[in-house]
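*Asks:* no sequence for this one, just the structure:
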């Protein structure tokens, strides 16, 4: 009986059996471990970059080994993966899907068109120059298109970011004041392509001497305009 009585003034002795069956951790580590091991992504693909996810989810790379199960609704997803060009017409739908996702939520931007607008950002007045102007982005995947290895590397980096998060500091680091929101209208940007280059001398109808030298046929409509 005396062996089971513990002096409250002394530190309890931890036996070897007790130390091997109890793991000491923090609430942040436990929460982050469960979160990083069960990411439910929702795909938002609009162009060819999204085809690389077929290879990433195939048996060779097996993205599901990280606990990622694709979902078809934003209310069941906590990871939004965007790939392809985002236009002004798509922007409200993308923001609406992001706002319907439960907290905490994460975003991966895949491909040059999603990150910077890509080749469509040169003279397209409707392409968004980067999806981070609409929603906060956690991980960027550069490339045109990125390889499946790059997609897996982005997932690993996102898991490391989730593992270092804290529940108390999550609200402090939340991104606000985005470029676009549903209650407001998007800022009107003057068009870059004004069509003046179509009226330049280099694009006008070729002279008759060039046509005779090259022997290229001229469309009937242009030949009539050149005679007039």
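*Replies:* Great, that's in hand. Predicted, not measured: the structure shown is a model, and the values here were computed from it.
*Asks:* For the rest of this, base every contact and every neighbour count on C-alpha atoms.
*Replies:* Noted.
*Asks:* name the helices or strands packed onto the host helix or strand of residue 43?
*Replies:* Taking DSSP states H and E as the criterion, residue 43 maps to strand 41-45. Packing partners of strand 41-45 (3 or more C-alpha pairs under 8 Å, 6 or more residues apart in numbering; DSSP states H and E): strand 79-83.
*Asks:* structure B:
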């Protein structure tokens, strides 16, 4: 899970979907790891900015192949819900949605995303990962 900016609403919902017994992500072999070298799927929330672009690219490159990305939330999908309005992140610092920087395999819309939608997005990538082995 990489947070690149925004309100943290999506991050809270993603952690809820992975760690909550209500959704039981472990039944699908979905676990949260803080080490990119142990990951198969990268979930990104928030817009990509000039400050976080290089760290995001470095994390993506550290994940072993095959690696897949889920862009979660309106900010990750569109570059920020307030992209053209002066806010916490000036518009000129926003480089755009995640798919402009790294390849995105699944998109989960929402502001904030629903936990079950995030889990469905990640689980939808499992056949691709299993076929690659």
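*Replies:* It's in. From a predicted model like this one, the values you see are computed outputs, not experimental measurements.
*Asks:* ok, and for the strand holding residue 43 of the first structure, which residues are buried?
*Replies:* Going by neighbour count (16 or more other C-alpha atoms under 10 Å), the buried part of strand 41-45 of the first structure is 41, 42, 43, 44, 45.
*Asks:* List just the nearest of these to residue 225 of the first structure.
*Replies:* residue 45 (45.3 Å; C-alpha to C-alpha).
*Asks:* just checking, the closest one touches residue 83?
*Replies:* Yes. The pair residue 45 of the first structure / residue 83 is scored as a contact, 4.7 Å apart, by C-alpha atoms under 8 Å.
*Asks:* of the buried residues of strand 41-45 of the first structure, closest to residue 152 of the first structure?
*Replies:* residue 41 (13.4 Å).
*Asks:* okay, now the closest residue in space to the closest one that isn't next to it in sequence: neighbour count?
*Replies:* Leaving aside its sequence neighbours, residue 41 of the first structure sits nearest to residue 79 (C-alpha to C-alpha, 6 or more residues apart in numbering; 4.3 Å). When neighbours are defined as other C-alpha atoms under 10 Å, residue 79 of the first structure has 24 of them.
*Asks:* Which position in the second structure pairs with residue 79 of the first structure?
*Replies:* With TM-score structural alignment defining the correspondence, residue 79 of the first structure maps onto residue 41 in the second structure.
*Asks:* repeat for residue 58 of the first structure
*Replies:* Under the alignment defined by TM-score structural alignment, residue 58 of the first structure is paired with residue 20 of the second structure.
*Asks:* could you measure that match against residue 66 of the second structure, distance?
*Replies:* Noted for residue 20 of the second structure: a distance of 27 Å to residue 66 of the second structure, by C-alpha to C-alpha, to the nearest Å.
*Asks:* same question, residue 22 of the second structure
*Replies:* 29 Å.
*Asks:* which of these two has more neighbours?
*Replies:* It is residue 66, of residue 22 of the second structure and residue 66, that has more neighbours when counted by other C-alpha under 10 Å, with 14 against 10.
*Asks:* check contacts around that one.
*Replies:* Residue 66 of the second structure is in contact with 40, 129, 132, counting by C-alpha atoms under 8 Å, 6 or more residues apart in numbering.
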